[in-house]
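Chemist: Quick one, fold the following:
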Amino acid sequence: MDQVAASLPFLPSEDVVWGWHQELAAMGPRFTGSPGHESFTEWLKVQFGAVPGFQLQPPDSIPFQRWLAKGWSLRIDQDPMVGPSGAVPVSYYYPYSGMTNVGGVKARLVDLGIYMEGLSTSSFWAPANGAIALVRLPPYIQSMTFDQVPIGAFEPGRDQLSAVLDYVVHTGVLKNPVFSLRGIPLLDARNAGVRGVICVWSGMSDGMVANQYTPFAATYPNASGVPVPGDYGCPALWVGDSTGQWLAHSAAAGTATVTLTLTADITKDAVTETVWGVLRGAGGDGSSLIINTHTDGPNVPEENGALGMLALAQHFAQQGHSRDLYFVMATGHFQILQFDEPIPNARFVMGRDAISKWMVAHPEIYQRALAGVTLEHLGCTMWGDDDEGGYVRTGPCEWGTTYTTQKQGPINLDNLELRAYLEAVEATNRAGTPTGPVGTVLPAPIFFGEGAPLYAGGLGTVSTCALPSYLLQVGSLTEPYLLNLDKLDKHLIHGQVQSFCRTISTLDAAAAGDF
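Modeler: The predicted structure is shown next:
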């Protein structure tokens, strides 16, 4: 069929949207406030500014304390009877952990064993005083159905009940590096005199854990929780499972020393921007819709929501709509603890994200909005470890977990947000464009992604947040320069954008009382 769906004539073509993804990959990683991130936000300003009728607003400029890694390495020196000396393979650095000088930190290697969150106390670190600690983390396994309630689903060729059951089976037990987002208490390690930490992934292949930028929701290991120039923190690196095993063997001999190097720049009051604007509606009841995402992160899948939003803006600039459509592309998602703001009179939810700062700065906008539509992680194929320990594609596409919640207040028996989204997904598939399977959920109380603050603010939500195993990965082990562009399906991306286009049209036409 034609790449532009016949019923959505103003939506840019699949090839145009894919071209934007290629441009995004060429910008490099977009860690919060980094040069790559600044390039992307400037690109977005130009693109949205060229959309007819789009009112690009002055960006929200936000100061924060920035830490950017420059170089990292690990070396071991030991008795040749125990093992070889030399460079040690590193999976990636531990963001916002600390820093060393160019010569690194050299100290005795002490194996502290397994760190268990909630069970290991600050005394866990004491044996590594004056040393570099080797710490093994248990496999990161979590259920997506334990603290979120599935209420609907779509899967090609399956009825809704079967699709819901398939979603529950698939998401019941997930092993994924993304669940490492809280990290370990490096401040406890620092206070115990530990000079650096080597974190060991467990139960996942080297391909899966390579280049994982994690944790991104942890504080800097000092009293203030933010990096300060001249504060070396407690520098940490990640290594793979097998590397961790032979490091433990070397540590057991008692004579091994390691040199941990992690150079970084710390910038006080660096500035980063939230880009936003509005397409005015033709009139109505004075209410609006908010369409949002974030712009910072390590790869193409993580930040491509803004590209879907650009396609939507180009469509709705030509397609009539009644309500004002606010487009908000927030910064700070990957340094969330410096950007999160409490929402006044918030609806209870466990989910903190960067759009909260924009909401607090512009309460008159979100308080008039009926719903938020959040685009994140579009077009993700499914990857995991196979039985031989290889990191491979394991399915055509990830399940698209989508939070379809009603506006705070009297509960309508008909969940408009749920119905609008599932009908849009079904219509897109009938038109011949794949969307992949989706599972719609309610937070109970976990809400992943940039839709959580909108929910807390009382809005209805249609917020998609797929969680592929490579979501935090700064490119693959074999082709890091692609920044996981190779793991996206351009047909799927366009199908998901079409679904959101149809969803917004339905929400725009609905009466305010239906939300």
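
Chemist: hey, let's count contacts and neighbours off CA atoms from now on
Modeler: Will do.

Chemist: My understanding was that residue 271 contacts residue 38; is that so?
Modeler: No: checked against C-alpha atoms under 8 Å, the pair residue 271 and residue 38 is beyond contact range at 9.7 Å.

Chemist: Tell me which of the two has more neighbours.
Modeler: Between residue 271 and residue 38, counting by other C-alpha atoms under 10 Å, residue 38 is the more crowded of the two (20 against 17).

Chemist: Check the secondary structure at that one for me.
Modeler: Following DSSP: H, G, I helix; E, B strand; the rest coil, residue 38 is assigned to helix.

Chemist: Now do it against residue 270, distance only.
Modeler: According to C-alpha to C-alpha, to the nearest Å, residue 38 and residue 270 sit 12 Å apart.

Chemist: can you map out the strands along the stretch 301-450 of the chain?
Modeler: Per DSSP state E, counting those that start in this stretch, the stretch 301-450 of the chain carries strands over the ranges 324-330, 369-374, 382-385, 391-395, 400-405, 438-443.

Chemist: Scan this protein for its longest strand.
Modeler: Looking across the chain with DSSP state E, the single longest strand is strand 257-279.

Chemist: after it, next one along is what?
Modeler: strand 288-294 (DSSP states H and E).

Chemist: Hey, what's the angle from that following strand to strand 324-330? Just curious.
Modeler: 20 degrees (axes from the mean of the first three to the mean of the last three C-alpha atoms, to 10 degrees).

Chemist: for comparison, sequence B:
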Amino acid sequence: MMRTQSSTTCGSHRALSQFCSFILFGFLATTTVCEPDYPSLDWYHPQVDLLAQLQSRLTGSPNHTTFVNHLESQLQSLGLQVNSDVFQFAYNQAPQSPPQIQLNGQTIPASFYIPYSGNTDAVGVTGTLVNVINPALSSPDWSRANGSIAVLNITNPGTDGAKNLAVWPGSPAWGTLPGVPASAANIYVHNLTDAARLGVKGVIYAWQNLTLANAYGQYGPFKINYQGIPAVQVAGSVSQQIVAAANQGSTVTLTSTGQLFPNGTTRTLWTIVEGTERKNESVIISTHTDGSNVVEENGHLALLAKARELKASPPKRTTILVFLTGHLHTSGFTDKGRVMARWLSDHQDLWNGTNGNGYKALFGSCVEHLGAVQWKEDVANDLYYPTGRLDPEVIYAATEELASLFQSNWRGATPDTIRATNPLKTTAEQGGEGLPFLWSQIPEISLVTAPSWLLKIWPEDFNQTQLMDIPAAKRQVDSFLRIWEAVDILPQSGFGKLNYTRNL
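Modeler: Next up, the predicted model:
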């Protein structure tokens, strides 16, 4: 894989920043402050409609390329110079028809294929089903399925938020959170290259405690390179059917007709707006552009809103907007588990201030999954349905000072619940692409809400706009804009001291 870098009247947002400065330093403001010119709801609708039209934007796919080109055009229309990091990678095109299992003359649709596992021709591969039940993280005993098709259990555990997600003072504790199946797959689906080496013809992962409707289209894992062996996933009653067939030694034919292209191409975009006063101090705001649906990923809405503001009123500190590629195929671009780590490694002059040269980043933000609505599973009755509520926001603040800044400025998806999660004390590392900021000792505030359908590719006839509450997304974007304006004038001591010692 290669990379190349090819008073009462408000005329600007500075009035708001001036007001924020009073708040930051504890003074009472008596000056009338006008509401900033944040994007209206009318601005959001065509943006969201485009995402719904494109549907999934898998890394390097035609839809993803179209979307990246669209973002580039949007930034250029504001007069911003757009930089590109161009990557070549092995791109595995999704199967042109749904993967299938033939069992006893019956066609059983798989819930989805395992991304970058392997491909078959139209005939498929045929073999005896062999149970290799392995809920543990260690490698399965693939040798048991030599010349056969292996069947493995996989589970979708929830999270005990009170135990595993620490919060900053003043924030309500977390409750229990449902699992995200594709994220679970990142943990439980591994070593498929060993299966291929040991002569296994194919693999079927049988989900436990997951409904058929939720399992459909779950794009996971998304952190493996091409494995060379076809693998699919099933759930619900189909899982029970496949496990029973394996216990009986039944023969099946597995078909998953993707295609591997060794020279795929994709781009990360980034733009720099130089500060007017503290140009050697940088603020980095990021999101990713590849995704599975209208919410995964829509963080670009916040960055485009910020780009409009930066063009109208340049910042005091240099501000860098980064639109990452590779999130849904992380291993194709980095071995660190987050593609933002690759960008930071490639562009150290923009954040680490080595030897006094270049920029020193004082703050970072990653915006992911705006306005996500909540769906709920009833596994006992195999039902999956929207609750009519918003999914709980997951927002990380890296220092106590930034947690306080967040709590003072955030009026997000659910304004009556303002919760800042402390990434220094969680049992697992922070989710999403904001984590590399911590690895690089850059204080951050990042959003990474995680509904159970986050990595789900929905049926083509499903209207994806119903996955996103646009007014809630606007509240989140407006809140980020307030935070970023406050950050622009914050004294260095106001960011707090970050000492992050964990890593992958």
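
Chemist: circling back: okay, the strands of the stretch 301-450 of structure 1 in JSON lines with distance to residue 183 of structure 1 next?
Modeler: Formatted as JSON lines, those follow (distance: least, C-alpha to C-alpha, whole Å):
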{"stretch": "strand 324-330", "distance to residue 183 of structure 1": "24"}
{"stretch": "strand 369-374", "distance to residue 183 of structure 1": "26"}
{"stretch": "strand 382-385", "distance to residue 183 of structure 1": "22"}
{"stretch": "strand 391-395", "distance to residue 183 of structure 1": "23"}
{"stretch": "strand 400-405", "distance to residue 183 of structure 1": "24"}
{"stretch": "strand 438-443", "distance to residue 183 of structure 1": "23"}
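
Chemist: Any idea which of those gets closest to residue 168 of structure 1?
Modeler: With C-alpha to C-alpha as the measure, strand 438-443 is the member of the strands of the stretch 301-450 of structure 1 nearest residue 168 of structure 1 (8.6 Å).

Chemist: in structure 2, what residues pair with the very next helix or strand once past that closest one?
Modeler: Per DSSP H and E, strand 438-443 of structure 1 leads on to helix 452-456 as the next helix or strand towards the C-terminus. The aligned range for helix 452-456 of structure 1 in structure 2 is 435-439, by TM-score structural alignment.

Chemist: Please report how far residue 393 of structure 2 lies from residue 451 of structure 2.
Modeler: Noted for residue 393 of structure 2: a distance of 9 Å to residue 451 of structure 2, by C-alpha to C-alpha.

Chemist: all helices in structure 2, in order from the N-terminus.
Modeler: 14-24, 41-54, 62-77, 161-164, 181-188, 192-197, 212-215, 236-247, 300-312, 339-346, 400-409, 435-439, 470-489 (DSSP state H).

Chemist: Have a look at how far, on average, the fourth one is from structure 1.
Modeler: Right, helix 161-164 of structure 2. Its aligned residues in structure 1 lie a mean 4.7 Å from helix 161-164 of structure 2 after superposition (mean C-alpha distance after the TM-score superposition for structure 1).

Chemist: same for that helix, what does it pack against?
Modeler: strand 176-177 (3 or more C-alpha pairs under 8 Å, 6 or more residues apart in numbering; DSSP states H and E).

Chemist: Next: the last one.
Modeler: Contacts of helix 470-489 of structure 2 with other secondary structure elements, assessed using 3+ C-alpha pairs under 8 Å, 6+ apart, are made with helix 14-24, helix 41-54, helix 300-312, helix 400-409.

Chemist: Of these, which is nearest residue 231 of structure 2?
Modeler: Proximity to residue 231 of structure 2 (C-alpha to C-alpha) singles out helix 41-54 among those, at 26.0 Å.

Chemist: quick one, the closest one and helix 62-77 angle?
Modeler: In terms of direction (the same axes, to 10 degrees), helix 41-54 of structure 2 departs from helix 62-77 by 150 degrees.

Chemist: Distance of residue 310 of structure 1 relative to residue 321 of structure 1?
Modeler: 16 Å.

Chemist: now do residue 129 of structure 1
Modeler: The gap separating residue 129 of structure 1 from residue 321 of structure 1 is 64 Å, by C-alpha to C-alpha.
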